[in-house]
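K.L.:
coords please:
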Amino acid sequence: MTVVDRYKHGSFCWAELGSPEPAVTTRFYSGLFDLGIHHGKGYTILTRRGRDVVAIHRMRADEVERGEVPQWVPFVNVDAIDRAVARVEPRGGQVIVPPREVYDSGRMAVLTDPSGARLALWQAVHHAGAGLIDEPSTMCWWELNTRDADEAGVFYSDVIGWRRAERAVESTRYTDFFVGERKVGGMLQMTEAWGSMPSHWMTYFRVEDCDESAALAARLGGAIVVAPSDIPPVGRFAVVSDPHGGIFSIVAYGQAGRGPTP
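P.N.:
As a prediction, the model looks like this:
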């Protein structure tokens, strides 16, 4: 269990999901992760033991009309959001939402990296972000799946200041992102096996039992995108979608040895 009241620069601190039907989406995630529900200003906050975990909000009408699929957008805490955003476009990214106030909670901006993956930046004032991470039913890992790991790695190092360390993973490359000596996220080089899927950030939620949670997601109206399988030595993971197609991953640390689910 990790209780958090303040995040350091470069740490993932929050995630939000836009939905065409927030009530339906809220029921799905609340049921899947046994989370409480708090209706705030423009957002529905999912909670655990009285602490904020993630947020759900209504998609804009134009997003729905364009047929955009809901996607989890992770937030990274930064000390100086204007300085970070000023580096985005010169490094090949795009600023989707320039820095703006979010009530008295803090300031946010939304960007895409050179390959199109969407990420938000957050400079906290009265809301640090998730009050719990890295325990069952909360976020535990954030991973960039990208078409160009070299370009993306340079981009995030320049914009956020992450240090990178690369290692081989099966038939591709994996990069760990660090703040100082602390690992904060990862990056996977996508291969032809990914088909036409665009670059994207994946948010992982921790669970006690991967297979049971994946099955529950399907019963609640979601779908299993990648069946539960082992990722030694981490544990067991699956990729799941909610009723409107929002993609996320679940992982049970230390749970392994079953092999892939048929």
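
K.L.:
going forward, measure contacts and count neighbours with C-alpha atoms only.
P.N.:
Will do.

K.L.:
As a check, name the ranges of all strands in the stretch 1-150 of the chain.
P.N.:
2-3, 12-19, 36-39, 44-48, 51-58, 72-77, 94-102, 106-112, 118-124, 132-133, 139-146 (DSSP state E, counting those that start in this stretch).

K.L.:
out of the ones you listed, nearest to Arg27?
P.N.:
strand 36-39 (9.0 Å; Cα to Cα).

K.L.:
chain center to that closest one: distance?
P.N.:
20 Å (Cα atoms, centre = their mean, to the nearest Å).

K.L.:
Which helix or strand contains the residue most central in space within the chain?
P.N.:
For the chain, the residue nearest the mean C-alpha position is Thr203 (2.8 Å; Cα atoms, centre = their mean). Under the criterion of DSSP states H and E, Thr203 resides in strand 200-206.

K.L.:
Equivalent analysis for Leu216, please.
P.N.:
Assigned by DSSP H and E, Leu216 falls within helix 210-219.

K.L.:
another one to check against the first:
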Amino acid sequence: MPHFEIHVADVDAAKAFYSGLFGWSFTPMPGGEEIGYHLIEGEKIGAGNALTAGLMARTGPAPDAGSGVRGGTMTFDVSDCDASYNWALSNGGAEALPPQDYPGIGRCAYIEDGQGNIVGMIAPTKEGN
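P.N.:
This is a model prediction of the structure:
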């Protein structure tokens, strides 16, 4: 089963950020208390448990803000790319790539999450538009 993890310096701040941005909820993983590991749940993770995710305390220093992509980039569907992007900027995120239209794909943007990670969002093109 595919799984991704988000490594953060401030678990509580990251939980608030991703809860607001994507509507995720977080459950401490049994046995993961020592490393600050939380299982992520929410519609934007994957239907039918096709994808699982975790949030955990970073084990080293965070990458410098504004540096290039630092690992895998996660991109999630949103209903309104511009609204989600603006929410992120108003809630501790920073611009990585502003919203842009990609014909036949959708409207996409990337933000920094305030924890040294870059995350993408896409409002997919509707069929027939």
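
K.L.:
rewinding a little: what stretch of the second structure does the next helix-or-strand element following the helix holding Leu216 of the first structure fall on?
P.N.:
Toward the C-terminal end, the helix or strand that comes next after helix 210-219 of the first structure (DSSP H and E) is strand 223-231. Here strand 223-231 of the first structure aligns to the second structure at residues 94-102, judged by TM-score structural alignment.

K.L.:
Run through who's touching the matching stretch.
P.N.:
Residues external to stretch 94-102 of the second structure that are found in contact with it (Cα atoms under 8 Å, 6 or more residues apart in numbering): 66, 81-82, 85, 88-89, 107-114, 118.

K.L.:
let's see 6 Å
P.N.:
Applying Cα atoms under 6 Å, 6 or more residues apart in numbering, the contact partners of stretch 94-102 of the second structure are 107-112.

K.L.:
can you check stretch 29-46 of the first structure too?
P.N.:
With Cα under 6 Å, 6+ apart, stretch 29-46 of the first structure has contacts from 47-48, 53-57, 137.

K.L.:
Output the residues you listed in a markdown table, with neighbour count and distance to Gly40 of the first structure appended to each entry.
P.N.:
As requested, these are exported to a markdown table (neighbours: other Cα atoms under 10 Å; distance: Cα to Cα, whole Å):
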| residue | neighbour count | distance to Gly40 of the first structure |
| --- | --- | --- |
| Thr47 | 23 | 12 |
| Arg48 | 19 | 15 |
| Val53 | 24 | 13 |
| Val54 | 26 | 12 |
| Ala55 | 24 | 10 |
| Ile56 | 23 | 10 |
| His57 | 21 | 10 |
| Ser137 | 23 | 20 |
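
K.L.:
can you name the two of those residues that are farthest apart?
P.N.:
Most distant of the contacts of stretch 29-46 of the first structure, by Cα to Cα, are His57 and Ser137, 19.1 Å apart.
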